[in-house]
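return atomic coordinates for the entry below.
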Amino acid sequence: MAETLAVHPPALRDLGILARRAAGLDGTALLRVRPRAGEPAGLARVFVTTPFGPLGCRSIAAAPGRESMVVRADAVAAAAEAAAAAGPDPGGGPVTLDCGAAADASWPGALPPETGFELIDVVPAPVLLDLDEKARAVTRDTPTPLGPPASLLDQEVLEVADGDRGLRAGVRVREILALTRLGFIPAEPPAGEPVRVSARGRWTRLDGRFGTVFSRAGFDVIAL
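Next up is the predicted model:
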């Protein structure tokens, strides 16, 4: 039986973009939809896997056919494109997408906690785009058939800190590539465009204008 996802028409474009970008990065990328606790009915967190490790996430007005369903991102992208081409429901109700077979067993691990993240610092988006470009340059100079080498992805290229609370965290190339390749910050952001860096235990999150990246391994909050 195919998994279904009911999407409010204004959110269809955002869902399609997220699924298409995830599938473009990795043809086997997965998408997971989970209703948000404590939020109005119909609003869900939509997660996607990336080949860099971190998860991408957007809040979208959608309701899965069952709790926390997992499907392939390319199937969702195709369904969203077909629904957009067909036009809106004359009745104005949600659009039901056929998202293909369930893929729960392939999901790589736990989801991040919904609450409890502490803001550490705000980084200008142009700084992250500059670091992204430097990582791309290294990849062009040393290409591999499997994409960026792990040694590059694991490099900690930025440190953020809150001295008043004695907290600091390191941002790796993995998090930056996930944030920029999923299009979660503008391609040409203004100088003051913020990216918020928050953490809870071993989980961290980078919040851009258009979405959030969550990462768990190697991104700890450490007391100074």
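
use CA for all of it now, contacts and neighbours both
Fine.

can you give me the strands for the protein?
Secondary structure of the chain, counting by DSSP state E: strands at 4-7, 30-35, 43-48, 55-64, 69-72, 95-98, 118-124, 156-162, 167-172, 194-200, 203-207, 212-215, 222-223.

now the spatially most central residue of the chain: closest residue in space, sequence neighbours ignored.
Ranked by distance to the mean C-alpha position of the chain (Cα atoms, centre = their mean), the top residue is Gly56 at 1.1 Å. For Gly56, ignoring the flanking residues on the chain, the nearest one in space by Cα to Cα, 6 or more residues apart in numbering is Val213 at 4.6 Å.

please give the structure of this sequence too, so both can be compared:
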Amino acid sequence: MLDLAHRGARLAKEHGSSAGPPVSLLDQEVIQVSSADVVGLPMRCVFALTAMGFLPQSAETISADELIRVRISPAWLRLDARFGSVYRHRGHAALVLR
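Predicted coordinates:
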């Protein structure tokens, strides 16, 4: 996951602008996990885990049994790492109530 974040950061520097990384890079699903359901994890969640320090920051300090748990519901995606969790709303950004 840390290597993926480093590669994504290099791409963001190459293709980003003063407004930041391209939205297409942030929204790209870079990992797919499955159990009863299948869900793709977007790059913005990978960046969030590493930028907020929820994962160890160097490859030497990450053990082989380091886990990131992925939980999904119809409305939310949640990633639980050693030092914190990242949530992302699933589905449409706009919600229309009647």
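
re earlier: any chance of the strands of structure 1 in CSV, plus distance to Gly183 of structure 1?
Converted to CSV, these look like this (distance: least, Cα to Cα, whole Å):
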stretch, distance to Gly183 of structure 1
strand 4-7, 21
strand 30-35, 16
strand 43-48, 13
strand 55-64, 10
strand 69-72, 19
strand 95-98, 23
strand 118-124, 15
strand 156-162, 20
strand 167-172, 18
strand 194-200, 13
strand 203-207, 12
strand 212-215, 10
strand 222-223, 29
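
can you check which of these gets nearest to Ala137 of structure 1?
Nearest to Ala137 of structure 1, of all the strands of structure 1, is strand 156-162, at 14.5 Å by Cα to Cα.

tell me what angle that closest one forms with strand 118-124.
120 degrees (axes from the mean of the first three to the mean of the last three Cα atoms, to 10 degrees).

please say which position in structure 2 the residue nearest to Gly56 of structure 1 maps to.
Residue mapping for Val213 of structure 1 onto structure 2 gives Val86, with TM-score structural alignment as the criterion.

what of Phe184 of structure 1?
Structural alignment (TM-score structural alignment) places Phe184 of structure 1 against Phe54 in structure 2.

without its sequence neighbours, what residue ends up closest to that match?
Distances taken as Cα to Cα, 6+ apart put Phe83 closest to Phe54 of structure 2, at 4.3 Å, once the chain neighbours are dropped.

so how far is Val38 of structure 2 from the one you found?
25 Å (Cα to Cα, to the nearest Å).

likewise for Gln32 of structure 2?
Note on Gln32 of structure 2: its distance to Val38 of structure 2, by Cα to Cα, is 7 Å.

burial count for the counterpart of Gly147 of structure 1 in structure 2?
The alignment partner of Gly147 of structure 1 in structure 2, by TM-score structural alignment, is Gly20. For Gly20 of structure 2, the count of nearby residues is 10 (other Cα atoms under 10 Å).

so what's the residue lying closest to Arg21 of structure 1 once chain neighbours are set aside up against?
Leaving aside its sequence neighbours, Arg21 of structure 1 sits nearest to Leu182 (Cα to Cα, 6+ apart; 5.8 Å). Leu182 of structure 1 makes contact with Leu18, Arg21, Ala22, Gly56 under the criterion Cα atoms under 8 Å, 6 or more residues apart in numbering.
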